[in-house]
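K.L.:
Kindly generate the corresponding structure for this input.
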Amino acid sequence: MPMRIIDMATFVSLARNRHFGRTAQELNTTQPAISSRLTILEREYGCRLIERGDREFRLTAEGERALSTFQDVLDQLTDLRSELKNGGEGASHIVRIGAIDSVVGTWMPDFIEALRQSMPKLRVELTIEGTRDLVAGIQRGELDLIFGIEPAIGDAFRSFILCYFEMVWAAAPATIERELVYGVDELSQMPLVTFPKGTPPYAYVAPYFQDERVLASKLTSSNSLFAMINLVIGGFGAAALPTVAIARELRDGLLERMKVTKPFPPMPIVATYQTAVGQNVLRLVAEEARRSAERFCETAAPDSAWAPMPPR
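P.N.:
I've put the predicted structure just below:
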């Protein structure tokens, strides 16, 4: 798990309070959470930052260096927030964001509203595309931050997983036997709706059947999640879909969650942002996205969406 702003802020508070309990109280959290954040930092840097013994609390030499750097970074972020709020030179900053349908239809509205509240002078340009096009866009420098199911790879990018979405097989009620538990062989005999061959979402579906040839004869494809949902509602076939994207359709009886013998793997939502241009602003925007995704996961139906767990 990558180091977060909250981890740096926790370390600075811990160094000031010299006590885990007081730090937890100040930050309105628990002592185990403070310890977990410290562990993240020490794993990130590969060294101990604090010597912890009986009645002793002392920063190591590495901890002293980290404290100075973290304080400078947090001060710069505070100045940047103030600048964006109050109309400094960053007031006209534009962030070009790209996202897949699954994000746009779930926590994206909350994310945009959170940006409006925290950085009202920031302008957002939103592009909705598939993961393959989003990755190509950020690699060409046309996008600053993307949310897809795969990261952009390279030294110029920073990526991390925001959340996971449960994936289920769904179909129109009239096209399936409600009580039947479908095995892979039964599913392979059905008409299927999926993303086009060669796209990252298709790469999640094909291994489920172990042989891509079973998809060739009864496949309807679309590069739009919402178009796929409408095709499935229309009876064109079954599809593997994120539960959170079809919650309303399931509730209204337009779609039925199929019983299957082989669960479908969850779909990761990955954030990637450029590190060469506007890194400070993009880091703040990416952290806001993390918080928005976490809030969504907390309110979503149980087991339908979850944030990654920090390492123990």
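K.L.:
use CA for all of it now, contacts and neighbours both
P.N.:
Will do.
K.L.:
outside of the stretch of helix or strand V205 belongs to, which residues touch it?
P.N.:
Using DSSP states H and E, V205 sits in helix 200-209. Contacts of helix 200-209 from elsewhere in the structure, counted by Cα atoms under 8 Å, 6 or more residues apart in numbering, are 131-132, 149-150, 184, 188, 194-197, 212, 215, 240, 264.
K.L.:
are any of these buried, and which?
P.N.:
When neighbours are counted using 16 or more other Cα atoms under 10 Å, the contacts of helix 200-209 contain these buried positions: 131-132, 149-150, 188, 194-197, 215, 240, 264.
K.L.:
Tell me how far L162 lies from A172.
P.N.:
31 Å (Cα to Cα, to the nearest Å).
K.L.:
same deal with V95?
P.N.:
In this structure, V95 and A172 are separated by 39 Å, where distance is defined by Cα to Cα.
K.L.:
Please apply the same query to F165.
P.N.:
Taken as Cα to Cα, the spacing of F165 relative to A172 amounts to 21 Å.
K.L.:
Following up with a second sequence; could you model it the same way so I can compare the two?
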Amino acid sequence: MALTFRQLRYFLLLAEELHFGRATEKLHISQPPLSASLRQLEDELGVTLLQRSSKSVKLTTAGEVFQRQARRLLEELEESRIMMQRIAEGASGILRIGFTPAMLFRGLPLALQKLKSAHPGIEVKLLERSSSDQVEGIESGQLDIGFIHAMPLPDTLEKLTLASEPLLGCVPSHHPLAQRQSICLKDLCSDSFITFRRDLSPYYYDRIIGLFHVADLTPNVTHEVSHWLTVIALVANSMGVALVPKSLIDTQFSNVSFLPLADVSITHESHCIWLKDNEAENLELLISIVQGLQP
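P.N.:
This is a model prediction of the structure:
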């Protein structure tokens, strides 16, 4: 005979009360069914769970262990029941989300946690892609929503600004510049400069190089990479200097210092994007959560 949830409930209440009379009153049953349920449970498990006498009832060592296990089983059952109820009442399906690694430091994990908590029936599929690849993926129907760095967008897409933050100088912590309160663009020109590849991110590349050119400066572009985290990692390994968004301080890389720019002011934006005519419920639920997280 297999264990039943009724047996577990009966046992847990009896284990709490340690008194057959009080347990039967709370269960609204007579004592014989309760005693029979306990005997069947012990026979199935092959152990004695309760020591009974005319004066007392107490848990055995096996009973104490099984009490914890039974409570956990019933809690998981209740969680499953609630989840199934939410699925029946709420949204379900797959939501395909594009992201760049730096979005992990711009609130994306928190938004997804809130989505899962409120709508457990929605299955999230994360796809790491560059910003331009996300734009193509959304237009082609491969992605439902994307989290990108700012770039020119086609008219077919809607956008929500997630963050607008200053760019900071990023230098190795042992670099002489790291001791300053702030730096100027010209201070970065004597070192190897790390930036994105232009073919991968022409918008960002042109903005940064243009910033130097306006000041009649030319950075020594030596390393071109694909991800912000790679930029930080190279700086941490003394491979050069860079300009990076302020939120990347949260990467907590060691051996890196972040310094404000004293002579120029330039911001970096990140966006959430989706098709204008996409009115899928799952998509709207995530957008609503993301909007609610904005300061």
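K.L.:
what's in contact with whichever helix or strand comes after the helix holding V205 of structure 1?
P.N.:
Taking DSSP H and E as the definition, the helix or strand that follows helix 200-209 of structure 1 towards the C-terminus is helix 213-216. With contact meaning Cα under 8 Å, 6+ apart, helix 213-216 of structure 1 is reached by 188-189, 192, 206.
K.L.:
and the two most separated of the residues you listed?
P.N.:
The span of the contacts of helix 213-216 of structure 1, defined through Cα to Cα, is set by Q189 and A206 at 14.1 Å.
K.L.:
ok, those two, which is more surrounded?
P.N.:
When neighbours are counted by other Cα atoms under 10 Å, Q189 of structure 1 and A206 differ, and A206 comes out ahead with 16 against 12.
K.L.:
Which residue is the nearest non-sequential neighbour of F20 of structure 1?
P.N.:
Nearest residue to F20 of structure 1 in three dimensions, chain neighbours excluded: Q31, at 5.9 Å (Cα to Cα, 6 or more residues apart in numbering).
K.L.:
ok, now how distant is the one you found from L38 of structure 1?
P.N.:
Using Cα to Cα, we find Q31 of structure 1 at a distance of 11 Å from L38 of structure 1.
K.L.:
The two: which is more packed in?
P.N.:
L38 (21 against 16).
K.L.:
For that one, which residues are in contact?
P.N.:
Counting by Cα under 8 Å, 6+ apart, L38 of structure 1 makes contact with 7, 10-11.
K.L.:
now for D250 of structure 2: what does it line up with in structure 1?
P.N.:
Correspondence of D250 of structure 2 to structure 1, assessed by TM-score structural alignment: A247.
K.L.:
can you count the residues close to R65 of structure 1?
P.N.:
When neighbours are defined as other Cα under 10 Å, R65 of structure 1 has 12 of them.
K.L.:
typed the wrong thing, it's R213 of structure 1
P.N.:
Based on other Cα under 10 Å, the number of other residues close to R213 of structure 1 is 10.
K.L.:
what's the answer for the one 10 residues further on, then?
P.N.:
Applying other Cα under 10 Å, we find 17 residues neighbouring N223 of structure 1.
K.L.:
Also K58 of structure 2?
P.N.:
When neighbours are counted by other Cα under 10 Å, K58 of structure 2 comes out with 18.
K.L.:
State the helix or strand in which it lies.
P.N.:
Using DSSP H and E, K58 of structure 2 maps to strand 57-59.
K.L.:
One more: V193 of structure 1?
P.N.:
When the helices and strands are read off by DSSP H and E, the one containing V193 of structure 1 is strand 192-194.
K.L.:
swap in R37 of structure 1?
P.N.:
Of the helices and strands defined by DSSP H and E, R37 of structure 1 is found in helix 31-45.
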